[in-house]
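A.B. asks: Next comes the sequence, and after it the predicted model I'd like to discuss.
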Amino acid sequence: MTPTMQDLFLEAFWETLIMVGASTAISVALGLPIALLLFVTAPRGLSPNGWVNRPIGLLVNALRSTPFIILMVAIIPFTRLVVGTSIGTTAAIVPLALAATAFLARLFENALREVDPGVVEAARAMGATRLQIVAKVLVPEALPGLIAATTVAVVSLMSFSAMAGAIGGGGLGDLGIRFGYQRFMPEVMATVVVLLIILVQGLQSLGDYLVRKLSHR
């Protein structure tokens, strides 16, 4: 492990953290409102509306069912429009955030469905508005499930970020492909795998800890 290779690993590690962190923040910011909209407009939701629920549900399902590597290539023009380039760490954030948003929207929706309906009915009986029910009942009650869903998404994003390296997305995946595979350096590939495993284990443990602290059970 030469000093040059150490610098490359540090740079790739930092790029991976940037990709995963930025795409997670964007996907949570977009996925939660979508999940709330799907939950509220569902047939048994607070405000049933099939004209809103069905198209959004179809779009989310379409994004979820598209393999990430295909999605990443298919939206290159959109990525270039948003960030001005289709190569590098910044460009990889766009497809990562898009894929994670659809994934998280469904996971968040399932977490909201696990909220005790009796709590919602009690809030309704006390005269709470739909907005108050969503902000002060649904989201706080579903918080452990939302954090658990975010943890699952972050772990998935770690593997997606490594896949992004296949088309020049940067990060540990890119380093493993360029040096471990193309230059026949198995020790580099092994180090990349170990680092990714450590990252995933650390993130999963942090997520589990937060869920235990916030769980009402």
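C.D. replies: Sure thing, it's come through.
A.B. asks: drop to CA atoms for contacts and neighbour counts, all remaining ones
C.D. replies: Noted.
A.B. asks: helices or strands up against the helix or strand containing residue 133?
C.D. replies: Per DSSP states H and E: residue 133 is located in helix 130-133. With contacts taken as 3 or more C-alpha pairs under 8 Å, 6 or more residues apart in numbering; DSSP states H and E, helix 130-133 sits against helix 117-125.
A.B. asks: Give me the most central residue, this structure.
C.D. replies: Centroid check for the chain by C-alpha atoms, centre = their mean gives residue 100 as the closest residue, at 3.6 Å.
A.B. asks: quick one: the closest residue in space to it that isn't next to it in sequence and residue 130, what's the gap?
C.D. replies: The shortest distance from residue 100 to any non-neighbouring residue, by C-alpha to C-alpha, 6 or more residues apart in numbering, is to residue 27 (5.6 Å). According to C-alpha to C-alpha, to the nearest Å, residue 27 and residue 130 sit 24 Å apart.
A.B. asks: ok, now residue 192?
C.D. replies: Counting by C-alpha to C-alpha, the separation of residue 192 from residue 130 is 48 Å.
A.B. asks: Which of those two has more residues huddled nearby?
C.D. replies: Higher neighbour count among residue 192 and residue 130: residue 192, with 24 against 16, using other C-alpha atoms under 10 Å.
A.B. asks: got the residue ranges for the helices in this protein?
C.D. replies: Using DSSP state H, the helices assigned to the chain run over residues 3-40, 50-65, 68-74, 76-83, 89-113, 117-125, 130-133, 139-164, 171-175, 186-214.
A.B. asks: this is the comparison structure:
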Amino acid sequence: MIQLDLALGQPVGARADEFLVSDTNARAVQHLEHWGTWPVMAALLVGPRKSGRSLLSRMFALRTGGTVIDDAERQPEVDIFHAWNRAQAEHRPLLIVADAPPPGWDIALPDLRSRIGATPVLTLGPPDDRLVASLLDYLFDRRELVAGPGLIDWLTRRVERSYIAVLGVVEALEEDAMLRSNRRLSLSTARPALGKAGLVVAAPPTELDPKGA
């Protein structure tokens, strides 16, 4: 698992933000790393919320000196149009961050629509098993929660494949840990806490566990 670190004025001893890379987002990361070869000095980064897209874009801007437009669907289209043109004129990369590319992103301005149509689209897909496990481990560490033996593997097999779901599981377990005044997590405490919240599903069956218990 590759980790891209970003320390933004953090106090001594604080862990830097990390963007975790797996097969589901590796192509987007690779494209950003080779921005000097872009056919146009712009790229459109799309993906679900909580996928790390804002963090990745901040890291990109710090590394390249480029410009980022986050939540592009909510920004004035004429501003994005001028930023796109300026990026070409100055040969300085522009990263546009949105929930989805057109037609999911309804662009009214024809000139902007044509420019976005010529812009490479980089997609952050839903988390795969490897990324789910890494996110759980990373988020537990950030929140100073100690996962007991087998817990991350147990969760990975049962959590919905979405960033929101992974975050919801971590938040629910942190809340339960606070109620118990114990930041150690175990299967015996996680099962009732997450079952009550409806945040886990039955695990897929395997040869060793045909019932998916």
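C.D. replies: Now that the structure is in, tell me what you want to look at. Since this is a predicted model, take the numbers as computed values, not measurements.
A.B. asks: Send over the TM-score of the superposed chains.
C.D. replies: In this superposition the chains share a TM-score of 0.28, using TM-score structural alignment, normalised by the length of the second structure; 92 aligned residues with a C-alpha RMSD of 5.1 Å.
A.B. asks: re the thing from before, the residue nearest to the centre of the first structure: what's it in contact with?
C.D. replies: The contact partners of residue 100 of the first structure, taken as C-alpha atoms under 8 Å, 6 or more residues apart in numbering, are 23-24, 27, 153, 157.
A.B. asks: ok, of those residues, which one's closest to residue 187 of the first structure?
C.D. replies: Using C-alpha to C-alpha, residue 157 is the member of those that sits closest to residue 187 of the first structure, with 23.8 Å.
A.B. asks: So the nearest residue to the closest one once chain neighbours are set aside versus residue 105 of the first structure, what's the distance?
C.D. replies: Nearest residue to residue 157 of the first structure, sequence neighbours excluded (C-alpha to C-alpha, 6+ apart): residue 20, at 6.1 Å. Using C-alpha to C-alpha, one gets 17 Å for the distance from residue 20 of the first structure to residue 105 of the first structure.
A.B. asks: swap in residue 130 of the first structure?
C.D. replies: To residue 105 of the first structure, residue 130 of the first structure is 20 Å away according to C-alpha to C-alpha.
A.B. asks: for the host helix or strand of residue 87 of the second structure, packing partners?
C.D. replies: Using DSSP H and E, residue 87 of the second structure sits in helix 77-90. When contacts are defined as 3+ C-alpha pairs under 8 Å, 6+ apart, helix 77-90 of the second structure packs onto strand 42-46, strand 94-98, helix 110-117.
A.B. asks: Let's have these in JSON lines, adding distance to residue 5 of the second structure.
C.D. replies: Shown next, in JSON lines, are those (distance: least, C-alpha to C-alpha, whole Å):
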{"stretch": "strand 42-46", "distance to residue 5 of the second structure": "19"}
{"stretch": "strand 94-98", "distance to residue 5 of the second structure": "19"}
{"stretch": "helix 110-117", "distance to residue 5 of the second structure": "29"}
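A.B. asks: For residue 80 of the second structure, which of those is the nearest?
C.D. replies: helix 110-117 (7.5 Å).
A.B. asks: Show me which residues of the closest one are buried.
C.D. replies: Within helix 110-117 of the second structure, the residues that count as buried by 16 or more other C-alpha atoms under 10 Å are 112-113, 116.
A.B. asks: and the longest helix along the second structure, what does it pack onto?
C.D. replies: Of all the segments assigned as helix in the second structure under DSSP H, the longest by residue count is helix 163-180. If you count contacts as 3+ C-alpha pairs under 8 Å, 6+ apart, helix 163-180 of the second structure packs onto helix 129-142, strand 184-185, helix 187-197.
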